[in-house]
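S.K.: What follows is a predicted structure for the sequence shown.
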Amino acid sequence: MSTVLDKASLLLAAIACAAAAWAVLHYSGEWFFPAVTLIALISLYLDNRRLRSILKEHGISPSKK
């Protein structure tokens, strides 16, 4: 593809992402930040569980020293 076409497609992708972000923030209203915070906390908890299980598989104690 040409450089101009690459730049144009990148610009269109950026516009689409900005429009999607605006729509999510606009239509979710006051529930956006509590929902995102809850999703972040759940994902951190699940990742912590996954990493602890990997440590246990390798014989390393995941508890604090």
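M.R.: The structure has been received and is ready for your questions. Numbers count the residues shown, from 1 in each chain.

S.K.: Please count neighbours and contacts with C-alpha atoms only from this point.
M.R.: Will do.

S.K.: which stretch of helix or strand covers the most centrally placed residue in the chain?
M.R.: The centroid of the chain falls nearest to residue 40 when counting by C-alpha atoms, centre = their mean (7.9 Å). Assessed by DSSP states H and E, residue 40 sits inside helix 32-57.

S.K.: Centre of the chain to that helix, how far?
M.R.: Relative to its parent chain, helix 32-57 has a centroid offset of 12 Å by C-alpha atoms, centre = their mean, to the nearest Å.

S.K.: ok, residue 13 to residue 42 distance?
M.R.: From residue 13 across to residue 42, the span is 29 Å (C-alpha to C-alpha, to the nearest Å).

S.K.: put this beside the first:
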Amino acid sequence: MNWIGDKIALLATGVVCAAGAWAILHYSGKWFFPAVTVIGVLLLYRDNQRLRTLLKENGIDPKRKLSSD
């Protein structure tokens, strides 16, 4: 693909993403921000649990405080 085709594909992708973002914000109305906040907190909690499990599997206590030495 040449550089003009790449530019057109990038522009088209941007338009599709912008239209999708507009549609989600428009049709979800006042519930968008509370829903995204709850989903974000749940995802952070799940990631924290995954990282704690990984630490335990490698023999590191996840509750241990790091020394500042």
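M.R.: Cool, the structure landed. A quick note: this is a predicted structure, and the numbers were derived from the prediction, not measured.

S.K.: After superposition, what's the TM-score here?
M.R.: The TM-score (TM-score structural alignment, normalised by the length of the first structure) is 0.95; 65 aligned residues with a C-alpha RMSD of 0.8 Å.

S.K.: quick revisit: what is the helix holding residue 40 of the first structure packed up against?
M.R.: Applying 3 or more C-alpha pairs under 8 Å, 6 or more residues apart in numbering; DSSP states H and E, one finds that helix 32-57 of the first structure contacts no other helix or strand.

S.K.: who touches residue 60 of the first structure in this structure?
M.R.: By C-alpha atoms under 8 Å, 6 or more residues apart in numbering, the contact set of residue 60 of the first structure is empty.

S.K.: Helix, strand or coil: sort out it for me.
M.R.: Counting by DSSP: H, G, I helix; E, B strand; the rest coil, the backbone at residue 60 of the first structure sits in coil.

S.K.: In the second structure, point me to whatever sits opposite it in the alignment.
M.R.: Here residue 60 of the first structure is matched to residue 60 in the second structure, going by TM-score structural alignment.

S.K.: okay, now residue 55 of the first structure: neighbour count?
M.R.: Using other C-alpha atoms under 10 Å, the number of residues around residue 55 of the first structure comes to 13.

S.K.: Not counting sequence-adjacent ones, nearest residue to it?
M.R.: Of all residues not flanking residue 55 of the first structure in the chain, residue 62 sits nearest, at 6.2 Å (C-alpha to C-alpha, 6 or more residues apart in numbering).

S.K.: do residue 56 of the second structure as well
M.R.: Closest residue in space to residue 56 of the second structure, ignoring its immediate chain neighbours: residue 62 at 6.8 Å, by C-alpha to C-alpha, 6+ apart.
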